[in-house]
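>>> coordinates only, sequence not included:
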């Protein structure tokens, strides 16, 4: 098929098809005597898999997976796919923990954060962010840690709760000023309604992402079947 045919099949531009081939996302096209590209069902399967992966996990991880498979680096490709599944589990655990925490805002906190007193580095490692990010959250009013006698930041139980919630909302593309407003509400008596809505909306988004990744995995499997049949 011609570049225009492949592009139309998945609703992308011809330039995008050429870019994907140059990036290694698609296998090399056959060249005719006049230099024109010709694509096959193999290329269509690759493009469908890539588009589905982008919808599920974003352009960067999708590119990594496709390039690795096309280079014959199966282990690297599967590890990248495993990381995407693992991240969804991490997000689900965070949602459950936060929803439970918000449901007991006036009661004892969950055991996992009941007796916390963490340094900036410890909290950053717990969340998988940088200490620079934590300082940015502090400037935005999201966090307000105490200082020890040496002037170092210490994050107590409430700070860890706030940081967990902030991290989740950042992954849901909330702005820092929006997150700060949610945090203020959760700190106020009876003010967790907005936070509940945000967390539950993210739980629904995780389900959507899981379904998208399932669809993408099926498309990727179909591509690999095409690929193996031509060896």
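On my side now, so go ahead. All values reported here derive from a predicted model rather than from experimental measurement.
>>> C-alpha from now on. contacts and neighbour counts both.
Noted.
>>> The residue nearest to residue 113 when sequence neighbours are not counted: what's it in contact with?
Nearest residue to residue 113, sequence neighbours excluded (Cα to Cα, 6 or more residues apart in numbering): residue 157, at 5.6 Å. Residues near residue 157 by Cα atoms under 8 Å, 6 or more residues apart in numbering: 113-117.
>>> Of those residues, which qualify as buried by neighbour count?
Buried members of the contacts of residue 157, counted by 16 or more other Cα atoms under 10 Å: 113, 116-117.
>>> by contact count, what packs against the longest strand seen in the chain?
Secondary structure assigned by DSSP state E gives strand 153-156 as the longest strand of the chain. Here strand 153-156 touches strand 117-118, helix 120-127, strand 146-147, going by 3 or more Cα pairs under 8 Å, 6 or more residues apart in numbering; DSSP states H and E.
>>> Check it against this one:
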């Protein structure tokens, strides 16, 4: 192989078009190559390593983070790049924990018993909030979002929550801080509304499989990132 690589050679190896290479370059994710006397780009093995890394990181980290990481690498700031990667992996770990807790709640027939807190057949919003460990204002917000629909006391109109409602509140509390589950939370909760617990379990299990796929993609991307840094003698 010659000292320089043709755009078509890199594109063929990565299974993409040469226009994609130009897009990645315009994003600042790959160093601008030198130009020949004819104006053609003169890519090197370093450029190939950047392109490989970028393509490997996209599925696990997304376009935005990947480009930010590679811009930091170009500046020689490997620590910032690695911490950005670590942050995304930590967020995925939180989602995995939430998914596991959700599946556990769906598989448990009985709600967890909590010290000094008794589960009643009908609970006020204050009692429900205390049992679930959330603010009453949060429960009201989730009702407005269409995630909950409580009964009303026939005389005073106050909200009344059943054990089934408490289970939903516990699920929402578990899922609310995750990025992925915010997209499918309503599906899971509405499946419970229709008494389709098995469907809610399947949705959660599908989400867990997606999380497993993403962690594998992330480590594939990290592997290419480390190889790029070694080539650049940054580590």
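Ah, there it is. Values in this document were obtained by computation on a predicted structure and should not be read as measured data.
>>> Most remote residue from the middle of structure 1, which is it?
What lies farthest from the middle of structure 1 is residue 33; by Cα atoms, centre = their mean that is 43.8 Å.
>>> pretty sure it belongs to a strand, no?
No: going by DSSP: H, G, I helix; E, B strand; the rest coil, the assignment for residue 33 of structure 1 is coil, not a strand.
>>> and it, what pairs with it in structure 2?
Matched by TM-score structural alignment, residue 33 of structure 1 corresponds to residue 37 in structure 2.
>>> so how far is residue 61 of structure 1 from the residue farthest from the centre of structure 1?
From residue 33 of structure 1 across to residue 61 of structure 1, the span is 36 Å (Cα to Cα, to the nearest Å).
>>> Please apply the same query to residue 105 of structure 1.
Taken as Cα to Cα, the span from residue 105 of structure 1 to residue 61 of structure 1 is 37 Å.
>>> likewise residue 180 of structure 1?
30 Å.
>>> cool, residue 1 of structure 1 as well?
28 Å.
>>> and what of residue 2 of structure 1?
27 Å.
>>> Give me the more crowded residue out of these two.
residue 61 (19 against 13; other Cα atoms under 10 Å).
>>> How about the more buried one: what's its closest non-neighbour residue?
Nearest to residue 61 of structure 1 is residue 80, by Cα to Cα, 6+ apart, at 7.0 Å.
>>> Determine the number of other residues adjacent to residue 203 of structure 1.
18.
>>> What residues does it make contact with?
92, 95.
>>> which residue lines up with residue 193 of structure 2 in structure 1?
By TM-score structural alignment, residue 193 of structure 2 lines up with residue 184.
>>> can you count the residues close to that match?
16.
>>> same question, residue 86 of structure 1
Number of residues near residue 86 of structure 1 (other Cα under 10 Å) recorded here: 12.
>>> And the helices in structure 1?
For structure 1, applying DSSP state H gives helices covering 3-9, 14-23, 41-57, 59-70, 74-103, 120-127, 131-139, 157-171, 176-187, 193-229.
>>> Residue 18 of structure 2 matches what in structure 1?
Per TM-score structural alignment, residue 18 of structure 2 is aligned with residue 14.
>>> Aligned to residue 58 of structure 1, what sits in structure 2?
Residue pairing (TM-score structural alignment): residue 58 of structure 1 is matched to residue 62 of structure 2.
>>> Residue 133 of structure 2 corresponds to which position in structure 1?
So residue 133 of structure 2 corresponds to residue 116, using TM-score structural alignment.
>>> again with residue 75 of structure 2
Matched across to structure 1, residue 75 of structure 2 falls on residue 71, judged by TM-score structural alignment.
>>> Tell me the one among the contacts of residue 157 of structure 1 nearest to residue 52 of structure 1.
residue 113 (37.7 Å; Cα to Cα).
>>> Contacts only, for that closest one.
Contacts of residue 113 of structure 1 by Cα under 8 Å, 6+ apart are 157, 160-161.
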